[in-house]
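J.: With the sequence up front, the predicted model follows.
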Amino acid sequence: MTSADAAWLQMEEPTSLMVITAVLWFDGPLDWERLTEVVRERLVERYPRFRQRVVKSGLLGTPHWEDDPGFQLEAHLRRTKLPAPGNRAALEALVGESMGTSLDFSRPLWELHLIDGSQEVGGALLMRVHHVIADGISLARVLLSLTDEHASGGAGRELFEEEERNPGTLVRLLRGAQTVVGSTRAAWKRGAELLAEPIQLMDLAVEGARGASAMSRLLTLMHDPPSPFRGPLGVEKRVAWSSPVPVGKVREIGHGTGSTVNDVVMAAVAGMLRRYVQARGQAPEDLRAVVPVNLRPLSEPIPRELGNRFGMVFLPLPLGLGEPLERLWELKRRMDRLKRSPEAAVMFGMLTAAGMAPTAVERVAVEVMRKKASLVLTNVPGPRRPVYLAGAKLSGVMFWVPMAGRLGLGLSIFSYSGHVTLGVAADASLVPDPRELVQGFEAELTAMAEAVKAAGHSPLH
């Protein structure tokens, strides 16, 4: 097991499970027998991790994988009855309940539920996979590799929405991350005495990656201010997601302001959080989001061993700005600056170091996230065209990574078939009704479109 993967085992806590959750809903019911065969052929037989369990070593030993001698596919595939009234709210409640339930570490760390009894959707799937197996982007690709281009079958090539970015940015981040990994391993060979000096270990981990200034920035960031999203966590989680928003609607706002689709959606998220804070009588202040950055090109085949290959950046969301367009332009400026930063590679190095040093460095990495950010924000690209699973047409997808660092709010943006959906996962003690946030997101997109029109910009010219 790589050190970066092992780090996600060490961050597991009862109130903060390191489990990636996906829910898929369909136009019609799924055939159980056909679904079972698809999972067997394209998941279990293709990727060994889904047949293996984690074996934890001693205090300083790295955990490792071993084949589960008693593996049975049927133990990981379950049929679940959706409680009445069988609508989306009931499905959201079921997904939220699952987020507070840990996986069984005596066997492979994943499970798939076929959910029956939904009236608003023809069928639904709930999949839970521990982060130690792979990162969110890789698992999204794995999950969508189960789908076909046609109802009759025939898996098609991957058709993911590429993130709008300078192609050179990913190359620079990937090279930096590779340097970080090499330097971290070299540092570890110097001996266990480095455990007593976590800062020294992290300094060595980022040599050659332009990481000194980025590391300094991470460690000296002011703590995020108090907000409704910060506080002690409980076991109970709750989720909600928006109605799919046509990408064309978002793109019109972007055309009118010189912004990308991603800029617009992120700005809408900032406005949504501002609305929520104001509704509770608090003055909105900027909050930081931990944003995972994929370090494995989408053109690169997924390795059979899967694993984690991503970094993280801290994005300050401009909640303090009251005008929607000002918030959008400031958000775009901050995003552009982060794209040129080695911060993602530095955080990859910190996670690698955390996996090597089970106590000191892991504690530093978690504290950086807990104190200096208020939420996790992910953006996962999906297929551009409709796809099918076990003969049923996929209508929508939502995907959440763990709220690492003892954070209480996770936001996910998923693009699929020309639409964007926002999902909210939250600690129930902090955000009792995540539907309020979803409504704020939808209202903020409308407000941004009206602001573009009022400012005299023409979205199409």
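T.: Arrived safely.
J.: From here on, just use CA atoms for contacts and neighbour counts.
T.: Will do.
J.: Leaving out chain neighbours, which residue sits closest to the residue nearest the centre of the chain?
T.: The structure's the chain has its C-alpha centroid closest to residue 401; by Cα atoms, centre = their mean the separation is 3.7 Å. What sits nearest to residue 401 in space, not counting adjacent residues and going by Cα to Cα, 6 or more residues apart in numbering, is residue 20, at 4.6 Å.
J.: Quick one: classify that neighbour as helix, strand or coil.
T.: Assigned with DSSP: H, G, I helix; E, B strand; the rest coil, residue 20 falls in the strand class.
J.: so what's it up against?
T.: Residues in contact with residue 20 (Cα atoms under 8 Å, 6 or more residues apart in numbering) are 128, 129, 130, 131, 136, 399, 400, 401, 402.
J.: unless I'm mixing things up, the residue nearest to the centre of the chain is touching residue 21, no?
T.: Yes - counting by Cα atoms under 8 Å, a contact exists between residue 401 and residue 21, whose distance comes to 6.6 Å.
J.: those helices in the stretch 351-461 of the chain, which residues are they?
T.: Per DSSP state H, counting those that start in this stretch, the stretch 351-461 of the chain has helices spanning 360-372, 435-454. These are given in chain order.
J.: repeat for the chain
T.: If DSSP state H is used as the criterion, the helices of the chain fall at 3-10, 32-39, 88-98, 136-144, 167-188, 198-205, 211-220, 247-257, 261-279, 324-339, 343-356, 360-372, 435-454.
J.: Got another one to weigh against that:
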Amino acid sequence: MAEAERMSRVDTAWLRMDNEVNLMMIVGVWLITPGITLQALRERVADKLLKYDRFRQKAVQDAMGATWVPDPDFDIAHHVVHATLPRVKGQGERAALQALCGQLATTPLDHDRPLWQFHLVDGYEGGSALVARVHHCIGDGIALISVMMSITDGGADPPKRRRRGSADAEAGPHEGDWLADAVLKPLTDITVKAIGMYGGGVAKSMEMLSHPQQGLMGSLDMAKQGYQVVSDVAALALMADDAPTLLKGKPIGRKVVAWGEPLPLDAVKVVGKALHCSINDVLLSCAAGAIGGWLRAQGEDPTGKEIRAMVPVNLRPLDKAWQLGNRFGLAPLVLPIGIDNPVERVYAVRQRMRELKGSYQPLLAFAVLAMAGLFIKPVQDAVLGMFAKKATAVMTNVPGPAVPLQLCGSTLRQTMFWVPASGDIGVGVSILSYGGGVQFGLITDQKLCPHPQEIIDRFEPEFQQLLLLALMLPWGDEAESL
């Protein structure tokens, strides 16, 4: 049985971040054809997922934080269960599954057990639907996608950890203070001195986080590096609260989810190539257009408005994703929802994405999360509440496997997941590519947006506008290279 482990500061912050309107669960949906049995799923989970210690451990809080402790009463029957779709007269299967996801997103996990659960729905659209719920303190989206892939047919086991203390031990959860390694290496002694050129107060605050004995990791342009850090600190501290819209307000804690059919990824690439934009630029522009169009339909004029979405930024090597835990920062991405012209909007998104490149804001946001894990919960809530005021949504944009996967001999034909929002943020946006398609999903608070499918249904028309314009452009010989 796995031994007890002290929880990291960042994971502790996520553990304590549950509130009355937002639970810190990552919720995912897998659509599987043909259907699989509960017994087969339990056997696969026991054989693969339980090789990761976290899924056998429960989180025990104390005055100083929390500890991962093996659950002596672990029973897979508590974690892999059957679920029945809530049926309303005249409601289709997808709407019923979306209603179930909304219910589960607002149902707390049992903190006396390991913080995860799978719900298998039999007979969904001729196959099965699997709804997964995992508390964010176990891992971030990148880590959990990597781990979830392990239960698919041919999925890899986690690397075996050697005995702790051996000279060649595999770096794992005990590899030391990861905050210092990943966040503070760019903020070494020379960088702190550079910050001091621009403001002693900022320099002192960074020295609280820094280790004086750390060496310089690579050559740094002192003035340039210091100016960038100071600029990003100021940007985070002085960022105004987000623009008021129907999507910004006090949630009531009842969740509604929606998703659409995938768009062909090749078509998205065509648009990006024609407009000299990235795939992300195209997709985020479509999301901004869908939200702006929905606001207009509700009688709110978004002209000239922008909203912020906090976007997770991975801070770990991808080959270490199996280690679980949270190792990501947050970047405030501005979505120009008030630009009606689709080409103008996609170029506006491209410009905002470029402005984020090279920014220290994700690193600084990670440091804030780490420090929040040291505070008592009321102080942590106050610190993280400041982030929530400055954003309308949390957004994830994740590239998944390029070919469809198999689970227990059946095909995983479609997948979607949502990350939780902190504080009073009531909108979660997910863009996920998988099996040659890319799709848009939403989870919203019922008070702020009771019918998120109305936004989802605007995503493809926004894309079709860009595709039509792209195909009308002069291509010449470039078309042959697509």
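T.: Perfect, thanks for sending it. Bear in mind that the values here come from a model prediction, so they are computed numbers and not experimental data.
J.: TM-score for this pair?
T.: After superposition, the two chains reach a TM-score of 0.86 (TM-score structural alignment, normalised by the length of the first structure), with 423 aligned residues with a Cα RMSD of 2.7 Å.
J.: quick one on the thing from earlier: reformat the contacts of residue 20 of the first structure as TSV; add distance to residue 95 of the first structure.
T.: Listed next are the contacts of residue 20 of the first structure as TSV, based on distance: Cα to Cα, whole Å:
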residue	distance to residue 95 of the first structure
128	10
129	13
130	15
131	17
136	17
399	11
400	11
401	13
402	14
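J.: Let's see which of the residues you listed end up in strands.
T.: Helix and strand membership here follows DSSP state E; of those, those in strands are 128, 129, 130, 399, 400.
J.: Who wins on neighbours among those residues?
T.: Counting neighbours by other Cα atoms under 10 Å, the top entry in those is residue 399, with 29 neighbours.
J.: So that one is in contact with residue 416, correct?
T.: No - taking Cα under 8 Å as the definition, residue 399 of the first structure is not a contact partner of residue 416, at 11.7 Å.
J.: Contact partners for residue 169 of the first structure?
T.: Shown here is residue 169 of the first structure, whose contacts under the criterion Cα under 8 Å, 6+ apart are 339, 340.
J.: what residue of the second structure takes the place of it?
T.: Applying TM-score structural alignment, one finds that residue 169 of the first structure falls in a gap with respect to the second structure.
J.: Pull up the gap between residue 169 of the first structure and residue 325 of the first structure, please.
T.: Separation of residue 169 of the first structure from residue 325 of the first structure (Cα to Cα, to the nearest Å): 26 Å.
J.: hang on, the earlier thing: select, out of the helices of the stretch 351-461 of the first structure, the one closest to residue 84 of the first structure.
T.: Nearest to residue 84 of the first structure among these is helix 435-454; the distance by Cα to Cα comes to 19.0 Å.
J.: Mean deviation, the closest one versus the second structure?
T.: After superposition onto the second structure, helix 435-454 of the first structure lies on average 1.5 Å away from the residues it aligns with, using mean Cα distance after the TM-score superposition for the first structure.
J.: State the number of residues packed around the aligned partner of residue 225 of the first structure in the second structure.
T.: The equivalent of residue 225 of the first structure in the second structure is residue 243 (alignment by TM-score structural alignment). By the criterion of other Cα under 10 Å, residue 243 of the second structure has 17 neighbours.
J.: How many residues are close by the closest residue to residue 243 of the second structure other than its chain neighbours?
T.: When the adjacent residues along the chain are set aside, residue 243 of the second structure lies closest to residue 307, with 6.0 Å between them (Cα to Cα, 6+ apart). When neighbours are counted by other Cα under 10 Å, residue 307 of the second structure registers 25.
J.: Do I have it right that residue 307 of the second structure meets residue 394?
T.: No - Residue 307 of the second structure sits out of contact with residue 394 when judged by Cα under 8 Å, with a separation of 11.0 Å.
J.: what's near enough to touch the closest residue to residue 291 of the second structure other than its chain neighbours?
T.: Nearest-residue entry for residue 291 of the second structure: residue 455, 6.0 Å, with adjacent residues in sequence omitted and distances by Cα to Cα, 6+ apart. Applying Cα under 8 Å, 6+ apart to residue 455 of the second structure gives the contacts 290, 291, 293, 294.
J.: and those residues as TSV, adding distance to residue 335 of the second structure?
T.: Written out in TSV, the entries for those read as follows (distance: Cα to Cα, whole Å):
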residue	distance to residue 335 of the second structure
290	11
291	9
293	13
294	14
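J.: which one of these has the most neighbours?
T.: Of the contacts of residue 455 of the second structure, residue 291 is surrounded by the most neighbours, 25 neighbours in total, counting by other Cα under 10 Å.
J.: contacting residues around residue 412 of the second structure?
T.: 30, 31, 32, 33, 404, 405, 406.
J.: The residue nearest to residue 243 of the second structure -> the first structure?
T.: Per TM-score structural alignment, residue 307 of the second structure is aligned with residue 287.
J.: Is that match in contact with residue 331, as I believe?
T.: No - in terms of Cα under 8 Å, residue 287 of the first structure does not count as a neighbour of residue 331; the distance is 12.0 Å.
J.: which residues are common contacts for the two?
T.: Shared contacts of residue 287 of the first structure and residue 331, counting by Cα under 8 Å, 6+ apart, come down to 317, 318.
J.: how about residue 438 of the second structure, what's its match in the first structure?
T.: With TM-score structural alignment as the criterion, residue 438 of the second structure matches residue 420.
J.: gap between that match and residue 53 of the first structure?
T.: As judged by Cα to Cα, residue 420 of the first structure and residue 53 of the first structure stand 35 Å apart.
J.: Between these two, which is the more surrounded one?
T.: Using other Cα under 10 Å as the criterion, residue 420 of the first structure and residue 53 rank with residue 420 on top: 27 against 22.
J.: close enough to count as contact, the more buried one and residue 247?
T.: Yes - contact between residue 420 of the first structure and residue 247 holds when scored by Cα under 8 Å: they sit 6.2 Å apart.
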